[in-house]
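Peer 1: below is the sequence, then the predicted model.
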Amino acid sequence: MALKCDNIFVNLPVKDLEKTKEFFSKIGFEFNAQFTDKNAACLVIGDNIFAMLLTEDYFKTFTKKDLSNAANTTEVILALSADSREQVDEIVNHALAAGGSPSNDPVDHGFMYGWSFQDPDGHLWEVMYMDPGHVE
């Protein structure tokens, strides 16, 4: 049997936790208060998908490596699925209005549509919609 995990927790270092929480709240995301304190905030992305937003000092307690500066380098692009093209635009427009930065222009492949933004720390977020009929 193949290995299967039930949840994903992506850990991201952030410079200003309160600013980051405000940013994602303005987009429409919520936080799990049980796993949120002065060092970390648990961003609820989906039923089993979470981003742990950790202050840089706290993040450093989990690794011996240097932190990358997401404003200058990219280690990961976080891709989120949307229910429609309109929801892609809604999420990215909310992110930009909340203080996020543009990443790439919208990309339309007909059956797949995506657009991306950078959060206040420079982490890249790709929001995409794929026509379910095309996958079948």
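Peer 2: Cool, got the structure.
Peer 1: drop to CA atoms for contacts and neighbour counts, all remaining ones
Peer 2: OK.
Peer 1: any idea which helix or strand comes after the longest helix along the chain?
Peer 2: For the chain, the longest helix by residue count, based on DSSP state H, is helix 85-97. As assigned by DSSP states H and E, the chain's next helix or strand after helix 85-97 is strand 101-102.
Peer 1: what's downstream of that next one, the next helix or strand?
Peer 2: strand 107-108.
Peer 1: which secondary structure elements does that following strand contact?
Peer 2: Judged by 3 or more C-alpha pairs under 8 Å, 6 or more residues apart in numbering; DSSP states H and E, strand 107-108 is in contact with strand 112-118.
Peer 1: show residues contacting the strand it packs on.
Peer 2: With contact meaning C-alpha atoms under 8 Å, 6 or more residues apart in numbering, strand 112-118 is reached by 85, 88-89, 92, 95-96, 100-108, 124-131.
Peer 1: and here's the other structure:
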Amino acid sequence: MTAFLEGDGLLHLREDMAVERMIFPNLPVADLRRSTEFYLGLGFKQSPQFSNEDCAAVIISDTIVVMLLHQEFFSGFLPEGDTPHLRAAGKEVVNCLSCDTREEVDTFLANAAQNGGAVFQPAREQMPGMYSGAATDPDGHVWEFMWMDPSIPE
């Protein structure tokens, strides 16, 4: 099964296509509207059929859908006694999204800053052929945007 976004803004699932793994990062958020607007401001689309007052499905690509879950709703998916850590001092994961060009890295970082996020690692050449920068969303979730030069030999 694979998923794809049509012009109608809906996420469509197809059984007749090659099986591709999908990833659905579930992120707890304090303000669902603010967080959704942040991701839409980065240029992503929302899937209305998988969004409601408790969650928003944000389509990053055909195989990546970020699920923004209001923190109380998110808590229902955790072991009893666990709570979501919004804006916690420690970070558990860095979400890294590949970009097609260096300019796309710069655009993502600029859009993050303009839509309620914070750039904490300006874009730079990490090593020859790898250009990246990182920002947090309004809830402190870390996103790295990275371009790798396809002409660098393996």
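Peer 2: Ah, there it is. Bear in mind that the values here come from a model prediction, so they are computed numbers and not experimental data.
Peer 1: for the contacts of strand 112-118 of structure 1, which ChimeraX command selects only the ones that are buried?
Peer 2: A single ChimeraX command selects the buried members of those (16 or more other C-alpha atoms under 10 Å):
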select :85,88,89,92,95,96,100,101,102,103,106,124,125,126,127,128,129,130
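Peer 1: the inter-axis angle of the longest helix of structure 1 versus strand 112-118?
Peer 2: Computed by axes from the mean of the first three to the mean of the last three C-alpha atoms, to 10 degrees, the angle separating helix 85-97 of structure 1 from strand 112-118 equals 10 degrees.
Peer 1: so helix 85-97 of structure 1 corresponds to what in structure 2?
Peer 2: Counting by TM-score structural alignment, helix 85-97 of structure 1 falls onto residues 102-114 of structure 2.
Peer 1: that stretch vs structure 1, mean deviation?
Peer 2: Taken over the aligned residues, the distance from stretch 102-114 of structure 2 to structure 1 averages 0.6 Å (mean C-alpha distance after the TM-score superposition for structure 1).
Peer 1: and what of stretch 64-73 of structure 2?
Peer 2: Once fitted to structure 1, stretch 64-73 of structure 2 is off its aligned match by 0.4 Å on average (mean C-alpha distance after the TM-score superposition for structure 1).
Peer 1: that stretch: which residues count as buried?
Peer 2: 64, 65, 66, 67, 68, 69, 70, 71.
Peer 1: host element of the most centrally placed residue in structure 2?
Peer 2: Central residue of structure 2 (C-alpha atoms, centre = their mean): residue 66, 5.3 Å from the mean position. Using DSSP H and E, residue 66 of structure 2 sits within strand 64-70.
Peer 1: Provide the aligned range in structure 1 for the helix or strand following that strand.
Peer 2: Where DSSP H and E defines the elements, the next helix or strand beyond strand 64-70 of structure 2 is helix 71-75. Aligned using TM-score structural alignment, helix 71-75 of structure 2 spans residues 56-60 in structure 1.
Peer 1: give me the residues contacting the matching stretch.
Peer 2: Contacts with stretch 56-60 of structure 1, where a contact means C-alpha under 8 Å, 6+ apart, come from 12, 13, 14, 15, 39, 40, 66, 67.
Peer 1: what residues are up against residue 148 of structure 2?
Peer 2: 98, 99, 129, 130, 131.
Peer 1: same check on residue 108 of structure 2?
Peer 2: 42, 145.
Peer 1: cool, residue 53 of structure 1 as well?
Peer 2: Residue 53 of structure 1 makes contact with 11, 12, 13, 14, 17, 40, 41, 42, 43 under the criterion C-alpha under 8 Å, 6+ apart.
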